[in-house]
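Visitor: give me a 3D structure for the following:
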Amino acid sequence: MIRVLIAEDMHILREALAELLSLEPDIEVVAGVAAGTEIVPAALEERPDVAVIDIDLPGMDGVSAAAELGRELPSCRVVLLTALTKPGALRRAFGLRAAGFVPKDIPPAELAAAIRTVAGGGRAVHPSLALAAMEARESPLSQRETEVLRMSATGAQPVEIAERLFLTYGTVRNYLASAATKLGARNRVDAIRIASEADWI
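Guide: Modelled structure (predicted):
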């Protein structure tokens, strides 16, 4: 039997996935969690062979959770579920070399087949996601610009950001201005919107 953990924040979808996969003669769903932070504790307790993880999870996103799971329980292979809305997350997931990568609207039989492939040591990457990841643009922002813009997106003001990053107020303003310029944004709010939609922050 292939032991499977499901990480999906929508209760009804998580239950439906568990029920559908449990109909397969060689798959047993041993755990279901709703948040990224719950994945590793549940996996360490249940020791699944495969974790099916939604990329968009509360607490910790699916890509970060998959990376942590890979460190804590390397024997558990990962199948990531995603919509095509976050190209930056797609690139990060491919960088992780997740064993499986499938769209959320995949038919149950195809998901079961992907789980079997991954459990057997192979990779299962849906062609549409591979293409989307290849076409996704890399962020033009520097690491510091990304950090400053991400903090600004949480509502932090330049003075607060400067204090937390041990920078001067003027330096933070310069980073925000250069980020807006690189993104072709009208202002800081527009820069945050553009970077968020591209999943760069």
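Visitor: make it CA atoms for all contacts and neighbour counts henceforth
Guide: OK.
Visitor: which residue ranges of this protein form helices?
Guide: Counting by DSSP state H, one finds helices in the chain at the ranges 11-22, 39-46, 62-72, 87-96, 108-119, 127-135, 143-153, 158-165, 169-183, 188-197.
Visitor: can you lay out these as CSV showing distance to Val52 and mean neighbour count?
Guide: Listed next are the helices of the chain as CSV, based on distance: least, CA to CA, whole Å; neighbours: other CA atoms under 10 Å:
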stretch, distance to Val52, mean neighbour count
helix 11-22, 10, 15
helix 39-46, 10, 17
helix 62-72, 10, 20
helix 87-96, 13, 19
helix 108-119, 8, 19
helix 127-135, 16, 15
helix 143-153, 28, 18
helix 158-165, 36, 16
helix 169-183, 34, 18
helix 188-197, 24, 18
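Visitor: second input sequence below; structure requested for side-by-side comparison:
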Amino acid sequence: MRVIVAEDQGMLRGALSALLDLEDDIEVVGQAENGEQALEMIRNLRPDLCVMDIEMPKLSGLDVAERLKADGDPCRVVILTTFSRSGYFQRAMRAGIRGFLLKDSPFDELSASLRRVFEGGRAVSPELAITLYEAENPLTEREREVLKLARDGLPAGDIAARLYLSAGTVRNYLSEAIQKLEAKNRIEAIAVAERNGWLD
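Guide: Got it, this is the predicted structure:
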């Protein structure tokens, strides 16, 4: 299988590529240091798989996967992450990502997962799957919209105008979100939601 490795940390990218190249059935055909470069390489080199960090400069691994899905590109994406955020996981599944693995997984597990994905299967770290079931996003779509606009610094009146709601309704949505996230105020609620990937 032909693989591209996309990771913004040079040492990790080089080490991972070298280990994968040692496998008889894996050939690393490119290394990218950011999401934009990864997308360009995928389009030019037509690899079977792209092993990608979730958080990279320019475009995240999730951004790249979403663009590939929109383009109908056959390259299968495997995300490597240190983050077990359920919001990321859910977005990854929607983007058609075939593998979602933790960076500290043993290398044998990674290579076996790549083979499974190459053969048409899925590979998800058990810890990430557990996180998904334990931490579903408690916010409604409207609460997320209101929190996103509050994160951008808009006061309740401006949020109300943007969403065609009354200011009182917006304050109710903010209050509900704060309670659900067990936060003290909207700033803390936004921080909790961002940390869990629930505003993506």
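Visitor: care to give me the TM-score?
Guide: After superposition, the two chains reach a TM-score (TM-score structural alignment, normalised by the length of structure 2) of 0.83; 198 aligned residues with a CA RMSD of 2.6 Å.
Visitor: which ones are touching Ile27 of structure 1?
Guide: Taking CA atoms under 8 Å, 6 or more residues apart in numbering, we find Ile27 of structure 1 in contact with 1-4, 21.
Visitor: distance to Leu80 of structure 1 for the helices of structure 1 - can I get that in CSV?
Guide: Converted to CSV, the helices of structure 1 look like this (distance: least, CA to CA, whole Å):
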stretch, distance to Leu80 of structure 1
helix 11-22, 14
helix 39-46, 13
helix 62-72, 8
helix 87-96, 8
helix 108-119, 10
helix 127-135, 11
helix 143-153, 24
helix 158-165, 33
helix 169-183, 29
helix 188-197, 20
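Visitor: could you turn the buried ones of the contacts of Ile27 of structure 1 into a ChimeraX selection?
Guide: Per 16 or more other CA atoms under 10 Å, the buried members of those correspond to this ChimeraX selection:
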select :2,3,4,21
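Visitor: just the closest of the contacts of Ile27 of structure 1 to Glu197 of structure 1, please.
Guide: Distance to Glu197 of structure 1 across the contacts of Ile27 of structure 1 (CA to CA) is lowest for Val4, with 31.5 Å.
Visitor: residue contacts, that closest one?
Guide: 27-31, 48-52.
Visitor: most neighbours of all those residues, which one?
Guide: Highest neighbour count within the contacts of Val4 of structure 1, by other CA atoms under 10 Å: Ala51, with 29 neighbours.
Visitor: ok, that one to Ile6 of structure 1 distance?
Guide: Going from Ala51 of structure 1 to Ile6 of structure 1 by CA to CA, to the nearest Å gives 6 Å.
Visitor: returning to what we had before: of the contacts of Ile27 of structure 1, closest to Ser64 of structure 1?
Guide: Using CA to CA, Val4 comes nearest to Ser64 of structure 1 of the contacts of Ile27 of structure 1, at 18.9 Å.
Visitor: show me what stretch 117-134 of structure 2 is in contact with.
Guide: For stretch 117-134 of structure 2, contacts defined as CA under 8 Å, 6+ apart pick out 1, 48-49, 76, 84-86, 89-90, 98-102, 113-114, 116.
Visitor: what about that stretch, how long is it end to end?
Guide: 25 Å.
Visitor: show me what Ala150 of structure 2 lines up with in structure 1.
Guide: Residue pairing (TM-score structural alignment): Ala150 of structure 2 is matched to Ser152 of structure 1.
Visitor: hmm, I was thinking of Asp48 of structure 2
Guide: Mapped onto structure 1 by TM-score structural alignment, Asp48 of structure 2 lines up with Asp49.
Visitor: doesn't Ile2 make contact with that match?
Guide: Yes. Using CA atoms under 8 Å, Asp49 of structure 1 is in contact with Ile2, at 6.1 Å.
Visitor: trace Ser178 of structure 1 over to structure 2, please.
Guide: Using TM-score structural alignment, Ser178 of structure 1 pairs with Glu176 in structure 2.
Visitor: look up how far Leu128 of structure 2 lies from its match.
Guide: Glu176 of structure 2 is 27 Å from Leu128 of structure 2, by CA to CA.
Visitor: likewise for Asp24 of structure 2?
Guide: 29 Å.
Visitor: so Asp199 of structure 1 is in contact with Pro87, correct?
Guide: Yes. Contact criterion CA under 8 Å: Asp199 of structure 1 and Pro87 qualify, at 6.7 Å.
Visitor: list residues touching both of these two?
Guide: Contacts common to Asp199 of structure 1 and Pro87, judged by CA under 8 Å, 6+ apart, are absent.
Visitor: so who does Gly99 of structure 2 touch?
Guide: Here Gly99 of structure 2 is in contact with 77-79, 113-114, 117, 122-124 (CA under 8 Å, 6+ apart).
Visitor: which residues sit in contact with the closest residue to Met56 of structure 2 other than its chain neighbours?
Guide: Distances taken as CA to CA, 6 or more residues apart in numbering put Asn34 closest to Met56 of structure 2, at 5.4 Å, once the chain neighbours are dropped. With contacts taken as CA under 8 Å, 6+ apart, Asn34 of structure 2 has the following neighbours: 6-8, 56-60.
Visitor: with Leu181 of structure 2 instead?
Guide: Here Leu181 of structure 2 is in contact with 138, 189, 192-193 (criterion: CA under 8 Å, 6+ apart).
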